[in-house]
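**Q** Starting from these lines, generate the structure:
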Amino acid sequence: MSHPPVAPMPAPRVLTRTLSMELLTADVTVSVETTVTYTSRDPHALSVVFHLLGDAPVLWRLDREMILAGSLAATGEGEVHLRPGAHGKLLLRLGPAGHSATVRCDQDALARFVRDTFALVPQGTEERHIDWQPLLASLRP
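**A** So this is what the prediction gives:
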């Protein structure tokens, strides 16, 4: 059985930025360097790696549209919640209830990064950047 031709996928594109964020605790605020990465092969999400002193890096994956929505109003469910903070900051609550961490970042810096991802992969074109072949191959008998 022949399969219809598949349109060629665009070449993968990657954006990476280092951003300084702050881990907020009841007693102290700790600066944390983060690396934010976007790849067009996973077009809906950003990877945020928190580089903690003496500990292994911590990786969170965040929906790029959710970040923009969280800049305007509180949003999120499950282990990821975002909301605008005072003085141009964005607050991210990451983790399950009772065991979460709150991180504060510059809202404009993160929003600029997200806008750059939309320049690489415009909204509505994400499916053209996903390599569906491994999934399709796994479904074939």
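
**Q** only C-alpha atoms for contact and neighbour calcs from this point on.
**A** Fine.

**Q** Scan this protein for its longest helix.
**A** When the chain is parsed with DSSP state H, its longest helix is helix 107-120.

**Q** P141: how many residues sit nearby?
**A** 4 (other Cα atoms under 10 Å).

**Q** ugh, wrong one, R61
**A** 15.

**Q** ok so, going back, distance from the chain centre to the longest helix of the chain, please.
**A** The chain centre lies 11 Å from the centre of helix 107-120; the measure is Cα atoms, centre = their mean, to the nearest Å.

**Q** residues making contact with it?
**A** Residues outside helix 107-120 that contact it (Cα atoms under 8 Å, 6 or more residues apart in numbering) are 13, 15, 17, 19, 38, 40, 64, 67-68, 71, 84, 88-90.

**Q** Report the contact partners of V48.
**A** Per Cα under 8 Å, 6+ apart, neighbours of V48: T34, T35, V36, T37, L59, W60, R61, L62.

**Q** returning to what we had before: mind listing which of the contacts of helix 107-120 are in helices?
**A** Judged by DSSP H, the subset of the contacts of helix 107-120 located in helices is R64, I67, L68, S71.

**Q** The last one reaches P84, doesn't it?
**A** It stands for S71. Yes - contact criterion Cα atoms under 8 Å: S71 and P84 qualify, at 5.1 Å.

**Q** Would you do the same for the sequence below? I want to compare the two.
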Amino acid sequence: MSIVIEQSVEARLVAAAPRMQSIPATLHYDRSDPFAVRMTFPAPATLEGVEVYWTFARELLTIGLEEPVGHGDVRVRPYGYDRTVLEFHAPEGTAVVHVHSSDIRRFLQRTTELVPVGLEHLQRDLDHDLAELLRDAR
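**A** Reported below is the predicted structural model:
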């Protein structure tokens, strides 16, 4: 059974383009994919005019509240007293947003109540995953 947590957050876009004061974003956590979180930006907030989402490790978000982390497409670091910077790197360019750290902490607390850190593997249905893998291999 899939249980999803969604939380709206205010993201402040850091860009050279005309400045948007803030853009809405949504953090998602799905118990059926217990190691990952997703951050979604609505179509009006993106250059392409379509909804864009990034999926990355819950652990990356957790560590990024305290220290810089990430070497790939998503990087997270603390900024000041109550801001966290998330950088999203793509071939088209880089998007940098600031989010209130307290919003991220509240989201992570909710995900931890649903699936405690270290127990994510118990949420996986390995028999189902293996059957899907084998089905796709045919």
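
**Q** Give me the TM-score for this pair.
**A** The TM-score (TM-score structural alignment, normalised by the length of structure 2) is 0.84; 131 aligned residues with a Cα RMSD of 2.1 Å.

**Q** among the contacts of V48 of structure 1, which recur in structure 2?
**A** Shared with structure 2 under both residues aligned by TM-score structural alignment, their matches' Cα atoms under 8 Å, the contacts from those are T34, T35, V36, T37, L59, W60, R61.

**Q** of those, closest to A97 of structure 1?
**A** Closest approach to A97 of structure 1 among these (Cα to Cα): W60, at 16.0 Å.

**Q** hang on, the earlier thing: just the buried ones from the kept ones among the contacts of V48 of structure 1?
**A** Listed as buried from these are T34, T35, V36, T37; burial here means 16 or more other Cα atoms under 10 Å.

**Q** Counterpart of the third one over in structure 2?
**A** Pointing back at V36 of structure 1 there. In structure 2, V36 of structure 1 lines up with L27, judged by TM-score structural alignment.

**Q** element containing the nearest residue to its match once chain neighbours are set aside, please.
**A** Of all residues not flanking L27 of structure 2 in the chain, M39 sits nearest, at 4.6 Å (Cα to Cα, 6 or more residues apart in numbering). Assessed by DSSP states H and E, M39 of structure 2 sits inside strand 36-41.

**Q** So which bit of structure 1 is that strand matched to?
**A** Using TM-score structural alignment, the match for strand 36-41 of structure 2 in structure 1 runs over residues 45-50.

**Q** returning to that earlier point: got the kept ones among the contacts of V48 of structure 1 as a markdown table, with secondary structure and distance to L139 of structure 1 columns?
**A** Shown next, in a markdown table, are the kept ones among the contacts of V48 of structure 1 (DSSP: H, G, I helix; E, B strand; the rest coil; distance: Cα to Cα, whole Å):
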| residue | secondary structure | distance to L139 of structure 1 |
| --- | --- | --- |
| T34 | strand | 37 |
| T35 | strand | 35 |
| V36 | strand | 33 |
| T37 | strand | 30 |
| L59 | strand | 30 |
| W60 | strand | 29 |
| R61 | strand | 26 |
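
**Q** Return the distance of the match of strand 36-41 of structure 2 from the chain's centre.
**A** Stretch 45-50 of structure 1 sits 5 Å away from the centroid of its parent chain (Cα atoms, centre = their mean).

**Q** Could you give me the buried positions within stretch 54-73 of structure 2?
**A** By 16+ other Cα under 10 Å, the buried positions in stretch 54-73 of structure 2 come out as R58, L60, L61, T62, G64, L65, P68, V69, G70.
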